[in-house]
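Peer 1: Just need the structure, nothing else, for what follows:
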Amino acid sequence: MLNSLSLSSFPLAFDQYRYFCSLDHPGGLDPATTVMAIWPAPMVYAGPTEVQFHAKSRRSAGASYFVVGRDPAGMKGSSLAVAHPGDDLYDGDHGRYVLRNSPGIGSMKMLSFVKVMYDVTDNVMKVPDDNRPDDFISISGSKMRLLARNGASPCSPTNIPTDLVEANCVPSGFMVPKGWEIVVDYYRNIDSGRWIPWSRPRSDPGAAPRTTTEGQFGTLGFSLRHTDYESVWHDVSRYPSGTTGGGDGNVINLVTEIPLRMTAKMEVQKDRPNNVISQDSTDGRPRYYTYGTPFFNYGFVPQTWEDPNLKDSLGNGGDNDPLDVMEVGSVRLDMGSITPCRVLGHLELIDEGEMDNKIICIALSDPDASSITNMGDLERVKPGTIERLKDWLKRYKTAEGKGENSLASESPTSIKEAMELIEETHERWKNLCGKGTGYVSPDHGFWLDAPGCKGRR
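Peer 2: Purely as a prediction, here's the structure:
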């Protein structure tokens, strides 16, 4: 039994369809002797953890051979990387090295792909012949995607151009004709509402009651807003109704943007009407966390603002966002929900030269809330949580090719200091809304026309 590891250029359904076409194509795979099996675990970024997971899980399913291609290494890093911008995220032999050192799969034999190219003399993909290099054309994944997006048609089998992109054609033996039609259809419509790129699931966002959504979750057209408030940033109080925070157990309101275990990078949109919650983007595509699955609920304290003009002792200004919150309970909070949350302290993250504070709290509705009232309790009831939070904050961007973040202090602050930060950022928010004593330049571009800010009073 043979299995291969590949970070596909298409969603799973498209790959299935292409394989069906290969089975139906005359002279292709023989349906009588070919079994197609789908492993329902699409890869996200082909990193070391996923390489090991796929190898071990497929071994458990009976695979005795495992093909390791260059895909675990071929992922490009960020152009903003601190070192070697634009280089591959992993070494070319990364997947093989990781698997050799992975316990529990020693009985599997690792097979590496041999690079094949298109031979123009007989229209067949094969290992290049060093004695006639001019007869071979390389068709990389990036070139294939460009040709598909341009709607390339089959080349003449007797006149294969050396520059396929300029001629806008694909060699006839590169892919079965029906399979190529599917690839072209996908890439020519990738920006429309028909497809969600890659293997992103069409899933429910887990929206809170009393919220409304527009668009398909997983696309940049998705947005969520609360039906009781024009803006969850400006109209929701930082403290639950009837409390003042400091005198009532240090409880704040948490507006959840990213529920527990969700990798979609959701955030309140400061510049859009009603400050809707939608997915962040990178290079025009929806952004996802790639460092791992968040083990916390993530959101913000309403009616707060980290002012870029407010500098810390190292000269770092605020990140220009509402004050962030990491909720450490075990219950998934709905996106857009407003949850009373007990403050335990905060971590002072320095993210690319900006102060990006993170309030740490536990929802009052969490089963452990009665046992956790401070950071000491958190470590006693849920050992290792603080270290995991610090690791995440420092390293979550390294999966995007960026350098590590730093913390102003390795120890969380006290509850008192965290509450003082909340009050300071609230005063800055009041300045933003024209309700405080300080001046804020009007060229920020934020939507402030909610009743709680600059809208009708």
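Peer 1: contacts and neighbour counts: CA atoms only from here.
Peer 2: Noted.
Peer 1: Mind listing what's buried along the longest helix seen in the chain?
Peer 2: Ranked by residue count and defined by DSSP state H, the top helix of the chain is helix 415-432. Buried residues in helix 415-432, defined by neighbour count with 16 or more other Cα atoms under 10 Å: 415, 418-419, 421-432.
Peer 1: One more: stretch 357-371?
Peer 2: Within stretch 357-371, the residues that count as buried by 16+ other Cα under 10 Å are 357-364, 366, 368-369.
Peer 1: for stretch 270-278, same thing?
Peer 2: 270, 274-278.
Peer 1: Grab the two from those that are most spread out in space.
Peer 2: Asn274 and Ser278 (11.6 Å; Cα to Cα).
Peer 1: Isn't Leu260 up against Leu333?
Peer 2: Yes - Leu260 is within contact range of Leu333, at 6.8 Å (criterion: Cα atoms under 8 Å).
Peer 1: which neighbours do these two share?
Peer 2: Listed as contacting both Leu260 and Leu333 by Cα atoms under 8 Å, 6 or more residues apart in numbering are Asn297.
Peer 1: Neighbour count for these two, which is higher?
Peer 2: Neighbour totals were compared for Leu260 and Leu333, and Leu333 leads with 27 against 23 (other Cα atoms under 10 Å).
Peer 1: which residues touch that one?
Peer 2: With Cα under 8 Å, 6+ apart, Leu333 has these contacts: 256, 259-260, 297.
Peer 1: Which strands or helices does the strand ranked longest in the chain pack on?
Peer 2: Among the segments of the chain that qualify as a strand by DSSP state E, the longest is strand 338-351. Other helices and strands packing on strand 338-351, by 3 or more Cα pairs under 8 Å, 6 or more residues apart in numbering; DSSP states H and E, are strand 251-258, strand 354-363, strand 406-407, helix 415-432.
Peer 1: any chance of these in CSV, plus distance to Thr282?
Peer 2: Formatted as CSV, those follow (distance: least, Cα to Cα, whole Å):
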stretch, distance to Thr282
strand 251-258, 17
strand 354-363, 19
strand 406-407, 23
helix 415-432, 27
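Peer 1: between those, which one is nearest to Thr339?
Peer 2: Closest to Thr339 of the helices and strands packed on strand 338-351 is strand 251-258 (Cα to Cα; 5.1 Å).
Peer 1: Show me what the helix or strand that that closest one is followed by is in contact with.
Peer 2: Beyond strand 251-258 on the C-terminal side, the first helix or strand identified by DSSP states H and E is strand 266-268. For strand 266-268, contacts defined as Cα under 8 Å, 6+ apart pick out 233, 257-258, 275-280, 299.
Peer 1: Another for comparison:
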Amino acid sequence: MGFPDPFYRWRPHPWHGLGPGEDAPSVVLAYIELTPFDYVKYEVDKSTGYLRVDRPQRSSSQPPTLYGFVPQTYCGNRVGAMNPHADRGDHDPLDICVLTERPINRAEIILPARVIGGLQATDHGEADDKIIAVLDNDAVMKGVRDLKHLPSPLVERLRHYFLTYKMVPGEDSLMTIEKVYDREHAMRVVEASLADYDETFGK
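Peer 2: Predicted coordinates for the structure are as follows:
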């Protein structure tokens, strides 16, 4: 009996071994690192591809949505140039927040995410965009095609989380969010990050 096609004898690296999705930039594959139930910041170790503990959250804030990144993306020169407040991209894969109707309490999963908008964020002078998406096959989210279709408190909750989750008592926050943008701009950011990845790592 042969192996199914495609078949990975070894686990692919989440950033480099998985693809961004056949329908990118409108629907992308999202690799999830954090859930709304996590008080510890997890992120993929860039060398091994395993999920590692980055740090416990200093405050009681939790991510409002599933949070991760789009494989084979990179925030380099093109992404940095789209943010007039940034000197460069942050040299990480493109972050993505995924809204779902049903709670998902498990990380280290992949899912199809329909891009609907994003946050133009700057962290220590680096472009650190947060793409906002919904689970593509979520029946309740079926009609959500753009950020304007979401209740505004949900977007404000995301803004507040990213503006405060790195705050250290007694220190100024160097994280800013200059604007919230729509689906069309978000897809251009995804395209820029795909081009940055190809330029940096090759196709």
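Peer 1: For the first structure, which segments are assigned as helices?
Peer 2: Under DSSP H, the first structure gives helices at 12-24, 48-60, 71-74, 94-100, 141-149, 164-167, 177-188, 375-381, 385-395, 415-432.
Peer 1: What residues in the second structure pair up with the second one?
Peer 2: Looking back up the chat, that one is helix 48-60 of the first structure. Per TM-score structural alignment, helix 48-60 of the first structure has no counterpart in the second structure.
Peer 1: Counting neighbours, which bits of that helix end up buried?
Peer 2: Per 16+ other Cα under 10 Å, helix 48-60 of the first structure contains these buried residues: 48, 50-52, 54-56, 58-59.
Peer 1: Tabulate those residues (a markdown table), appending distance to Trp180 of the first structure.
Peer 2: Listed next are the buried residues of helix 48-60 of the first structure as a markdown table, based on distance: Cα to Cα, whole Å:
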| residue | distance to Trp180 of the first structure |
| --- | --- |
| Pro48 | 31 |
| Glu50 | 29 |
| Val51 | 28 |
| Gln52 | 32 |
| His54 | 28 |
| Ala55 | 29 |
| Lys56 | 32 |
| Arg58 | 29 |
| Arg59 | 32 |
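Peer 1: Which single one of the residues you listed is nearest to Lys402 of the first structure?
Peer 2: Pro48 (17.1 Å).
Peer 1: That closest one and Val331 of the first structure: what is the separation?
Peer 2: 29 Å (Cα to Cα, to the nearest Å).
Peer 1: same check, this time on Ala399 of the first structure
Peer 2: 26 Å.
Peer 1: of these two, who's got more company?
Peer 2: Ala399 (18 against 15).
Peer 1: Go ahead and confirm the more buried one touches Tyr288.
Peer 2: No - with contact defined as Cα under 8 Å, Ala399 of the first structure does not reach Tyr288; the gap is 10.8 Å.
Peer 1: Val259 of the first structure -> the second structure?
Peer 2: Small correction: residue 259 of the first structure is Pro, not Val. Checking TM-score structural alignment: Pro259 of the first structure goes with Thr35.
Peer 1: you'd agree that match is up against Arg106?
Peer 2: Yes - at 6.7 Å, Thr35 of the second structure and Arg106 qualify as touching, with contact defined as Cα under 8 Å.
Peer 1: More neighbours: those two, which one.
Peer 2: A count of neighbours by other Cα under 10 Å puts Thr35 above the other of Thr35 of the second structure and Arg106, at 25 against 14.
Peer 1: Setting aside sequence neighbours, what's the nearest residue to that one?
Peer 2: Closest residue in space to Thr35 of the second structure, ignoring its immediate chain neighbours: Leu66 at 4.6 Å, by Cα to Cα, 6 or more residues apart in numbering.
Peer 1: Confirm for me that the one you found is in contact with Leu34.
Peer 2: Yes - Leu66 of the second structure sits in contact with Leu34 when judged by Cα under 8 Å, with a separation of 5.8 Å.
Peer 1: between the two, what contacts are shared?
Peer 2: By Cα under 8 Å, 6+ apart, no residue touches both Leu66 of the second structure and Leu34.
Peer 1: can you give me the angle the longest helix of the first structure makes with strand 251-258?
Peer 2: 70 degrees (axes from the mean of the first three to the mean of the last three Cα atoms, to 10 degrees).
Peer 1: so where in the second structure does the longest strand of the first structure end up aligned?
Peer 2: Residues 110-123 of the second structure are where strand 338-351 of the first structure lands, counting by TM-score structural alignment.
Peer 1: ok, and for that stretch, which residues are buried?
Peer 2: In stretch 110-123 of the second structure, counting by 16+ other Cα under 10 Å, buried: 110, 112-123.
Peer 1: Please list all residues in contact with the aligned partner of Val98 of the second structure in the first structure.
Peer 2: Alignment note (TM-score structural alignment): Val98 of the second structure maps to Glu327 of the first structure. Shown in contact with Glu327 of the first structure (Cα under 8 Å, 6+ apart): 296-298, 341, 360-363.
Peer 1: Could you single out the nearest of these to Thr385 of the first structure?
Peer 2: Using Cα to Cα, Phe296 is the member of these that sits closest to Thr385 of the first structure, with 9.9 Å.
Peer 1: list the contacts for the closest one?
Peer 2: 259-261, 326-330.
Peer 1: I'd like the distance between it and Gly246 of the first structure.
Peer 2: Distance from Phe296 of the first structure to Gly246 of the first structure, by Cα to Cα: 24 Å.
Peer 1: Over to Glu424 of the first structure?
Peer 2: 14 Å.
Peer 1: And for His54 of the first structure?
Peer 2: On the measure of Cα to Cα, His54 of the first structure and Gly246 of the first structure end up 49 Å apart.
Peer 1: any idea how far the match of strand 338-351 of the first structure is from the chain center?
Peer 2: 5 Å (Cα atoms, centre = their mean, to the nearest Å).
Peer 1: average distance between that stretch and the first structure?
Peer 2: Compared with the first structure after the fit, stretch 110-123 of the second structure shows a mean deviation of 0.7 Å (mean Cα distance after the TM-score superposition for the first structure).
Peer 1: So Pro64 of the second structure is in contact with Leu158, correct?
Peer 2: Yes - Pro64 of the second structure lies in contact with Leu158 (Cα under 8 Å); the separation is 6.3 Å.
Peer 1: The two: which is more packed in?
Peer 2: For the pair Pro64 of the second structure and Leu158, the greater number of neighbours falls to Pro64 (21 against 17), based on other Cα under 10 Å.
Peer 1: can you tell me which residue in the first structure aligns to the more buried one?
Peer 2: In the first structure, the residue paired with Pro64 of the second structure is Phe295, using TM-score structural alignment.
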